[in-house]
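In: the following comprises the amino acid sequence and a computationally predicted model.
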Amino acid sequence: MAGDRVLWLLSDGAPGHWSQSQGIADALAATEPVDIQRINLTVRSTFWKRLGRLSMPWIRNSRWWLAKVYNIRLPASTPSLIISSGGNTLLANALLARLFNAPNVYSGTLKGYDASAYRVIFTVVSQKLSNNCILPLPPVPQAISSVPDIAGDATPCVAVLIGGDGAGYRYTAADWRNLAQWLVALAASREARILLTTSRRTGAAAEAILQAELPVDLLADAVWWLQDPRPVVRSFLQRATSVVVTEDSLTMIAESIYSRREVLTWAPEQVAPNTNDAQALANYAADGLIFRSHMGAEINLLARDAKIAHCPDVPGMIRAALQPHLNLGEL
């Protein structure tokens, strides 16, 4: 609409990256009229992208570089703010900010890009940069951060969000069997049933093991993603009193924390997260936002009547960080 702030959200197609960008946009939308426009992009040339990263301080013809590096179609509008997350969007974010003389923000680590090309850099671990806003949790969409109070099934439920190989985590068949046995014991200790969903990265072999190991009557609902995908995370979180989430997905962990439920994370035997992810997990645990577990760990990490975890006001922190660059209304 006329008079709305036009927010360009650059998307590389990764759901986790889009979630963070949408979270920043939704933080602004809570207090400001905005027009959110999604711009999809793919990398045309990794060689020119690498060269662009090295040459970025000296680039003058932004439009030429955009065409050389990306497949991208720009809308007719002029952006009030450019937002992105994900390494493949970093160069486009900086080039578009120069081309349109617009403020820009990025959520995530910079992967060698020049920090001065971005107005604000949101991370959950300090990058020791003057324009780095350190958040206690990554941004997520408003629909995730505003999960209603527990719906209250007749029987308590534990939501189980399962990822797969990636981010330095590698699962074996033994890991999946151990996870299933751990979940059975956890549910018994809580006198609860399980709401389980796998994901695109879980894989057919893992799904087959979990289906074989988990008693059918223990499952209040189950989504086997490769067989019949359904977007159920928000509804499962609403119904659950506790959440179990595999540590390979910081996005799923953040979404679980935002639900203000008790959050238990689980890791396989072989783990090698990068320094940033490892520090983020350590921070969440130190702040009491998650309770970490692994093969052989004690089941009763918390009593069944444990208080729901607190949740920091991340949208408010985002608005405060953007205030100097956008002249926002009263915060």
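Out: On my side now, so go ahead.

In: drop to CA atoms for contacts and neighbour counts, all remaining ones
Out: Noted.

In: how near is Gly86 to Leu66?
Out: 17 Å (CA to CA, to the nearest Å).

In: what about the strands in the stretch 201-331 of the chain?
Out: 219-223, 242-246, 262-267, 270-271, 291-294 (DSSP state E, counting those that start in this stretch).

In: among these, which is the most enclosed?
Out: Neighbour counts (mean count of other CA atoms under 10 Å) averaged over each of these peak at strand 242-246, with a mean of 25.

In: what sits up against that strand?
Out: 157-164, 237, 252-253, 256, 261-267 (CA atoms under 8 Å, 6 or more residues apart in numbering).

In: tilt between it and strand 262-267?
Out: For strand 242-246 against strand 262-267, the angle by axes from the mean of the first three to the mean of the last three CA atoms, to 10 degrees is 20 degrees.

In: included below, for side-by-side comparison, is a second structure:
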Amino acid sequence: MATRAHSPLGGADRGCRCNRSCRVRSIAPARPHVRQRPSAEEVKDALVVWRLLDGKPGHEKQSLGLLQGLAALAPVAAYELDMRSKSMFWGEILRHVRGEALLPPPHLIVGVGHATHLPMLAARAACGGRTVVLMKPSLPLSLFDLIFVPRHDHYPRKGNVVGTWGVICPTTDEGKVPNEGLVLIGGPNRTYDWQPEAVADAVRAIADASPEIRWTACDSRRTPTGLAERVTPRKNLVWQSWRKAPQDFLQAALARASYVWVTADSVSMLYEALSARARVGIIAMPTRRPDAASKYARGIEALRERRHVLGSEDGYRIQDSRLSDFRPENRRCAEIVLERLVQPV
């Protein structure tokens, strides 16, 4: 089946996307195993997106971020296809070939992670649509219609490859609490010389520098045990262990927090905090190879040069710093998708 490049929005609506109803009609109205066709009303005038999932929460956040950006520009009907259910996915592809499909043919096929790459190409060949990959794919770049790759990764400057500031994340700029802050703590990795006592000192310094702010320090799966005990209790500081946190704790906390500090090793958390429209600081750490800056260290330095973040070397009063606004990438990337892949030529 040939790849489609027409717009689901219709010719008269091309110039007024932002005035349309901005919503995702349903993130997952029908998985492949649901034996029910979507109604014609459900997909009428909507941008039909097949969202291929590999079961990894970080990857799902990225594709959700792009969907959110698209939904701010046009009505979207999105359908999840879980690659862990291979028989269900390939069954849906076969039903399309036979003309018995349960899902509407896609305008866009979005995937993150190696497990989604080959199925994306198969879905395009059988069902039409255009492919959008987030992160560098494992297959040749020329096979995909559009690829978004973080700038800190090494990637070729090709026409179908677009660099992004970090990974694409969902955004929110509502419900900010003026005097609420987060400290997000990662753990040892191959890039940074992770020193627990230095991290504990930084957490104490953040709380002491801003006694008017209620800080919540959050560890993660990578955080060495015993770090919480190294931080002397403060009236304006509480500790939240990931083991005891509700599943949606971090998402809700980022939506509320006006200020967020992130350890330098936590690159994904850094961009989630920026996308949440918080004022962001980075707890500096020495690299394992000072003579060879890593791609993550270069990315952080680029953010500092543009004054999107504050480094702990420059102090801990993040609320007094003059930081420039960081425009979340999901909206910009969504605009590129619509311009290049959806609008009729």
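Out: Ah, there it is. Note that the structure is a prediction, hence the values are computed from the model and not measured.

In: please state their TM-score.
Out: Overlay of the two chains. TM-score (TM-score structural alignment, normalised by the length of the first structure): 0.74; 286 aligned residues with a CA RMSD of 3.3 Å.

In: can I get the strands of the stretch 201-331 of the first structure in CSV with distance to Ile72 of the first structure?
Out: Output for the strands of the stretch 201-331 of the first structure, formatted as CSV (distance: least, CA to CA, whole Å):
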stretch, distance to Ile72 of the first structure
strand 219-223, 34
strand 242-246, 34
strand 262-267, 38
strand 270-271, 36
strand 291-294, 41
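
In: in the second structure, what residue corresponds to Gln133 of the first structure?
Out: Actually, residue 133 of the first structure is Cys. It isn't Gln. Matched by TM-score structural alignment, Cys133 of the first structure corresponds to Val162 in the second structure.

In: excluding chain neighbours, what is closest to its match?
Out: Nearest non-adjacent residue to Val162 of the second structure, counting by CA to CA, 6 or more residues apart in numbering: Phe148, 4.9 Å away.

In: just give me the match in the first structure for the one you found.
Out: Using TM-score structural alignment, Phe148 of the second structure lines up with Phe122 in the first structure.

In: ditto for Leu52 of the second structure
Out: By TM-score structural alignment, Leu52 of the second structure lines up with Leu10.

In: quick one: the helices in the stretch 201-345 of the second structure, in order.
Out: 227-230, 249-256, 267-275, 295-305, 329-337 (DSSP state H, counting those that start in this stretch).

In: can you classify the closest residue to Ala117 of the first structure other than its chain neighbours by secondary structure?
Out: Spatial nearest neighbour of Ala117 of the first structure, excluding adjacent residues (CA to CA, 6+ apart): Ala94 at 5.6 Å. Following DSSP: H, G, I helix; E, B strand; the rest coil, we place Ala94 of the first structure in the helix state.

In: now do the contacts for Ala94 of the first structure.
Out: Applying CA under 8 Å, 6+ apart, we find Ala94 of the first structure in contact with 104, 117-118.

In: would you quantify the distance from the residue nearest to Glu313 of the second structure when sequence neighbours are not counted to Arg307 of the second structure?
Out: Of all residues not flanking Glu313 of the second structure in the chain, Ala284 sits nearest, at 6.9 Å (CA to CA, 6+ apart). When distance is defined by CA to CA, Ala284 of the second structure is 15 Å away from Arg307 of the second structure.
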